[in-house]
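S.K.: Structure, please.
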Amino acid sequence: MKKERSIKIDGVQLSLPQVEAAARASLKVTLEAGVKAKLDKSSRQLAGTVREAIAAGRDLGKRIKQLERKGSQSGQNASRSQAEIKRLQLELKKRMIYGVTTGFGALKKNYCESEKDARELQKNLVLSHVCGVGEYLDDETVRAIMLLKAHHLASGRSGVRFELVQRLVDILNAGIVPLVPEQGSVGASGDLAPLAHLALAVIGEEVKTDTGRMKTVRYKGDEYASLAEVKNRFRNERMLQEIEDSFDLDFKEGLALLNGTEVMTAMAVLAYQEAVNLVNWADAIGAVTLESILGSSRAFDKIVFTVYKHNGAKVSAEHVRKMVKGSTLVNQNEKVHDPYSVRCIPQVHGAVRDNLEFIGKIIAEHLNSITDDPIFFNAEEVRKYSPFDLQKERLHFEEGHFHGEPIAFVMDLLGIVTAELGSISERRIQMLLDPNHNQGLPACLVQNHKGLNTGYMLAQYVAASLVSENKVLAHPASVDSIPTSANTEDHVSMGTIAARKAKKIVQHTETILAIELLCATEALSFRLGEQEGEGAGVRGRPGKLTSRLYQRVRGQKGIPLLRGQDRVMYPLIEQAKEILRDNWLNPLTSQ
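M.R.: Predicted structure coming up:
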């Protein structure tokens, strides 16, 4: 597949691979030609609506206060006053725009009395919400967040100006990374706290603290207090110098930057893409293990899956068949069948595949959904989809798209299925090391005539510890909810917590599979005669694709074999993880 050199944003459609490429490869991002006209139109519409709302608020508010002052009246006149107050309040509600001419959350009954107030409200919102905690998100995740935020704002549904979206893109392309703490979001109303940190960096605000100035951005690995400080440090970098030091927010722009589920969605995309890569590797590594233990091919035969209706299992079985094709090692085991961790590779890996397909569908739908609130439509759209309250002149809609439940559910699911991929891999690692089950290979896969070596013993301990930790992390976050904002936001998704956990589980599973890759190829070296081992016995030729994988891992410039000598395992595991990340195997296992 042809690699993209840049990504164009139109605010309508973005793919998961595009998000990953922008995050990991730092591809240049540009805005489609039609975006400016679309944003100019929607921001003008919003500005007009805001001015009308503020004027109506002053007029209606004044009349309500006058009637309230007459509240001491009794009898029929008092009842009429209360009825009129109620009518005026409902009329005021129609005119107001949540978070634009009103306060937020439990403060939504407070109204802005001037355009100046409405603009000040947006900056105050950003400043007050900068309260995330914990470690900063990595650069790749933040780049993905910025891309998604620009993509969503470019839709025109948020009413922001073109200049704000262009600034986001310029900062992204310049390599400036806002410092965004990973903790503090409950996943509704979107990712407020972490996105506030993003917004703080975007507007260029400097924050003084008792120890100096708060760091808000990272550039070339170092942290700075603001964009202005970065520009002052790197005066000769043209792309940086073209970005203004600061940016004044207009109507709704603070809310639009903070509202939405871009943080959890960015983490979801990257974790999902990594998991898709890992399930392909799991099939291939499992095939190497199958050959190393001289296992049976019958569990993977095509005829077996004519009566098994799960497509993922069929794909994984075919991958294994392709890997071992031409092997003289398979079926040299006198046992009728192999342990479940090998025999059930198609069923377990395949179930992971099927669930990943569903997860990918939901993430793709969500990253192309507008998760801001309120959102804006044009008059023609409102006439076409007549609102239930019949207020066709009211073009903004308050809704709940910011609720992160779709991402929360699939991130919990991603964590569960990826944890199982690691769990079954660890069982194959143990089998390869155990002379009672590895078909004549030396214990811990090391020649040990004098009992001085432990080989891969501790690598299995590490895998076991990660599997156990994954079990804890796999507890779903989405079943929890804690009300916020004086019970106005009374049910939240915890989607960002689910995404953070899923990311950690994927990382753990990558390490587990890397350890299995080391063990399986070390075991295969004895079958190839590259190492001598007591009782190693059966030798032979692996499948063509297994042989290619072995050479990639253990070839001349690859990871060294133990050859009867204990080594420090840490760098070997890191090397194996790098091999898993380079996507080299994808064509090998594709249909």
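
S.K.: When you work out contacts or count neighbours from here on, use the C-alpha atoms and nothing else.
M.R.: Fine.

S.K.: And the helices in the stretch 451-591 of the chain?
M.R.: Per DSSP state H, counting those that start in this stretch, the stretch 451-591 of the chain carries helices over the ranges 457-473, 495-527, 544-554, 570-581, 586-589.

S.K.: The ones you listed: which one's closest to His319?
M.R.: Within the helices of the stretch 451-591 of the chain, the stretch nearest His319 is helix 586-589; the backing value is 5.6 Å (C-alpha to C-alpha).

S.K.: How far does that closest one sit from its chain's centre?
M.R.: 24 Å (C-alpha atoms, centre = their mean, to the nearest Å).

S.K.: can you list contacts of it?
M.R.: With contact meaning C-alpha atoms under 8 Å, 6 or more residues apart in numbering, helix 586-589 is reached by 277, 280, 284, 319, 322, 545.

S.K.: which residues in the stretch 301-450 of the chain form strands?
M.R.: Taking DSSP state E, counting those that start in this stretch to define them, one finds strands in the stretch 301-450 of the chain at 375-376, 396-397.

S.K.: hey, which of those strands is tucked in deepest?
M.R.: By mean neighbour count, with neighbours taken as mean count of other C-alpha atoms under 10 Å, strand 375-376 ranks first of these at a mean of 20.

S.K.: hey, which of the helices of the stretch 451-591 of the chain is tucked in deepest?
M.R.: helix 495-527 (a mean of 26).

S.K.: so is the residue nearest to Gly61 when sequence neighbours are not counted in a helix, a strand, or just coil?
M.R.: Closest residue to Gly61 apart from its sequence neighbours, by C-alpha to C-alpha, 6 or more residues apart in numbering: Leu92 at 7.8 Å. Using DSSP: H, G, I helix; E, B strand; the rest coil, the structure places Leu92 in helix.

S.K.: By neighbour count, which of the contacts of helix 586-589 wins?
M.R.: Ala284 (26 neighbours; other C-alpha atoms under 10 Å).

S.K.: hang on, isn't that residue packed against Ala317?
M.R.: No: applying C-alpha atoms under 8 Å as the test, Ala284 and Ala317 come out as separate, 10.3 Å apart.

S.K.: Sequence B follows; please return its structure for comparison with A:
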Amino acid sequence: MSKSPEEIDVVSINEEELSVKKIVAVARYLKRVQVFKGAKRKKVEDVRKYVEENWLGQDSPPLYGFNTGIGSLKNVSISHEKIARFQENYIKSHSVGVGEPLDAEIVRGAILIQANSLSKGHSGIRPVIVDKLIEMLNKRVHPVVPAQGSLGASGDLAPLTHIASVLVGVDEAEIWLTDKKVKLQEIKDSSGVIKFRLDNEDVTFQTIPLQGKEAIALTNATAIMLSIAVHLMHDVDILLKNADVAAALSLEAMMCEKDAFADELHRLRHQEGQINTARNIRSLTQNSRRMAVEARHEFFKTTTETELRKNLDAEDKKNDIETISKYKFEYEFEKNRVQDAYSLRCIPQVHGACKDAFNYVKTIVEHEISAVTDNPLIFPKNDGDGYHVKSGGNFHGEPLAMAMDFLAIAMTEIGSISDRRVFRLLSPRMSFGLTRNLAGGEAGLNSGLMMVQYTGAQLVSENKILAHPASVDSIPTSDNQEDHVSMGQTAARKARRIAKNSRYLIAIEYICALQGIHLSARHSSVDLNKFPLGNGTSAAFNFLNSIKDAKSERPSFQLMDEDEYLKTKIEKMRAVSARGDILRAVEKEVGLVV
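M.R.: Predicted coordinates:
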């Protein structure tokens, strides 16, 4: 089994290709990046030498980005002696981002992606540019990068320029010192050295001026939207697996039918995600005695008789309670439990489709990790004598934009169907006998979990709005030279917001499913000894019940007999599930959740 991002010690761009795990290791877990060296460095050196000797001189032919203006100014020549000044002007004029800053992990991911892309030797930069990007990562020099301002073509120009502005030492550029934004002019000396303290250590970083072609190479790429996408690949993989586990716990709480997850049924559909999800549910609920007619009969019989005894007066209690109970049982269960509702019965079809969408998106993201998205690009001549330039549009973010929109739709569906299961859990009629709002104490005096579904409803509705595709919207720029753009970074940011909302929705389902199991199991006739959970659901249930509050040592997710402060529980469940803690507990028992 490959190492998790937390387990990776160091990442190299010298030989092996990057991966989602390696990028997350550096970006989120601050793992070190090896020094740039070897054959790739030699290639970058050779290409740069050719660039300087042939394309940055006094008599060089006009080449876009080397010695011309950019965008609609592509036909304006820049003289040899002004090329260095053009780099400086470019960085200042392109630092136009606005809004809230991107998370540091997204910026770190983009820096690593850019270092990797530039190391392939198609951009014409000096090797020191790659060195400085790696140094920024290893010394935790984290630029403040505003989230808004990228059209996704030409790449993520504005946000990447904010990274470059720190590399070159623009006075107004900002970096993070812990949680505080600091302008470089406050911590930079006259020689361009940035000095600050971090974790009780002195840090120095020498900024450098750019030379010909380097400004456009640093900024003309899809690295920001790709970094967001990479983090989504890591986080959504965990989310999709959690969705199956939470759904399985809901099935156990409502003692649902198992037939809907039979292997032969799903193989007739030939959809991989659906087949895998059904297998997950079967594995998670294997050996469950709760998802069986005997458990449902016993539970309903017990709860019906309890309710009748509570409400009937002394004279009525002389009547045959068992006969009344049997009548209610046959009406409610034999009539309504032939098959379960879609949000329960169609978990494989819906979750599976979302997984198939995720796997498609992951393929696009993995291809982009290995891509070079600069423009123009440099290639060896066929005869091996020197190099030539090709102007194209690899910076256009359409592949990622459409992929992120597709992922947004999938994540919206995962959250939506989870909310429907929560809604059922809170209704005695739809949950087949669980208490109203899953209240553990006196109803009315206690509101139970009613309000968590309100939060869920808001999140689902917000996701539906955010799921509108960004990639179908384009607006022309640069005097119509750049007349079609991808809005890829917008698509990626929306997808990230939806994924965050959906993690809360799954956390809410976990909380409700646990409470439902607790409530049914407190009846001695259907306790967990007599009617145990499945192998995987039992592992999840036991793990969550083992979690304790740090201060009180009280179990965090035990049966709620009285109303409790629920925000704390929601946040804790979100954190526990998002880290993959529940999955690790489950997989120890039943193997990999797919």
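
S.K.: could you dump the helices of the stretch 451-591 of structure 1 to JSON lines with distance to Ala83 of structure 1?
M.R.: Putting these into JSON lines (distance: least, C-alpha to C-alpha, whole Å) gives the following:
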{"stretch": "helix 457-473", "distance to Ala83 of structure 1": "55"}
{"stretch": "helix 495-527", "distance to Ala83 of structure 1": "43"}
{"stretch": "helix 544-554", "distance to Ala83 of structure 1": "79"}
{"stretch": "helix 570-581", "distance to Ala83 of structure 1": "67"}
{"stretch": "helix 586-589", "distance to Ala83 of structure 1": "69"}
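
S.K.: Can you say which of these is nearest to Leu172 of structure 1?
M.R.: The nearest among these, by C-alpha to C-alpha, is helix 495-527 at 22.1 Å.

S.K.: The closest one aligns to what range in structure 2?
M.R.: Counting by TM-score structural alignment, helix 495-527 of structure 1 lines up with residues 488-520 of structure 2.

S.K.: Translate His349 of structure 1 into the numbering of structure 2.
M.R.: In structure 2, His349 of structure 1 lands on His351 (TM-score structural alignment).

S.K.: That match: what's it in contact with?
M.R.: Counted by C-alpha under 8 Å, 6+ apart, His351 of structure 2 has contacts 240, 243-244, 273-274, 277, 414.

S.K.: Which residues are in contact with Leu400 of structure 2?
M.R.: Here Leu400 of structure 2 is in contact with 225-226, 229, 364-365, 488, 492 (C-alpha under 8 Å, 6+ apart).

S.K.: ditto for Phe543 of structure 2
M.R.: Taking C-alpha under 8 Å, 6+ apart, one finds 582, 585 in contact with Phe543 of structure 2.

S.K.: That one -> structure 1?
M.R.: Under the alignment (TM-score structural alignment), Phe543 of structure 2 pairs with Arg552 in structure 1.

S.K.: now stretch 228-243 of structure 2: which residue numbers in structure 1?
M.R.: The aligned range for stretch 228-243 of structure 2 is 267-282, by TM-score structural alignment.

S.K.: sorry, back to before: of all the strands of the stretch 301-450 of structure 1, which lies closest to Val467 of structure 1?
M.R.: So among the strands of the stretch 301-450 of structure 1, strand 375-376 is nearest, using C-alpha to C-alpha, at 43.4 Å.

S.K.: hmm, who's touching that closest one?
M.R.: 42, 156-159, 395-399.

S.K.: one more time with 7 Å
M.R.: By C-alpha atoms under 7 Å, 6 or more residues apart in numbering, the list of residues contacting strand 375-376 of structure 1 from outside reads 157-159, 395-398.

S.K.: Report the aligned residue range of structure 2 for it.
M.R.: With TM-score structural alignment as the criterion, strand 375-376 of structure 1 aligns to 377-378.

S.K.: That stretch vs structure 1, mean deviation?
M.R.: Its aligned residues in structure 1 lie a mean 0.8 Å from stretch 377-378 of structure 2 after superposition (mean C-alpha distance after the TM-score superposition for structure 1).

S.K.: how far is that stretch from where the chain is centred?
M.R.: From the chain centre to the centre of stretch 377-378 of structure 2 is a distance of 33 Å (C-alpha atoms, centre = their mean).

S.K.: what's the mean deviation for the match of stretch 228-243 of structure 2 versus structure 2?
M.R.: So stretch 267-282 of structure 1 averages 1.1 Å relative to structure 2 (mean C-alpha distance after the TM-score superposition for structure 1).

S.K.: Indicate which one of the helices of the stretch 451-591 of structure 1 is closest to Ala47 of structure 1.
M.R.: Between those, helix 495-527 lies closest to Ala47 of structure 1; by C-alpha to C-alpha that is 32.6 Å.

S.K.: Output the contacting helices and strands for that closest one.
M.R.: If you count contacts as 3 or more C-alpha pairs under 7 Å, 6 or more residues apart in numbering; DSSP states H and E, helix 495-527 of structure 1 packs onto helix 262-292, helix 405-433, helix 457-473, helix 570-581.

S.K.: closest to Asn124 of structure 1 out of these?
M.R.: Nearest of these to Asn124 of structure 1, taken as C-alpha to C-alpha: helix 262-292 at 21.1 Å.

S.K.: just how off-centre is the closest one within its chain?
M.R.: 14 Å.

S.K.: Could you do stretch 496-510 of structure 2 as well?
M.R.: For stretch 496-510 of structure 2, the distance to the chain centre is 10 Å (C-alpha atoms, centre = their mean).

S.K.: How about stretch 303-311 of structure 1?
M.R.: Stretch 303-311 of structure 1 sits 33 Å away from the centroid of its parent chain (C-alpha atoms, centre = their mean).
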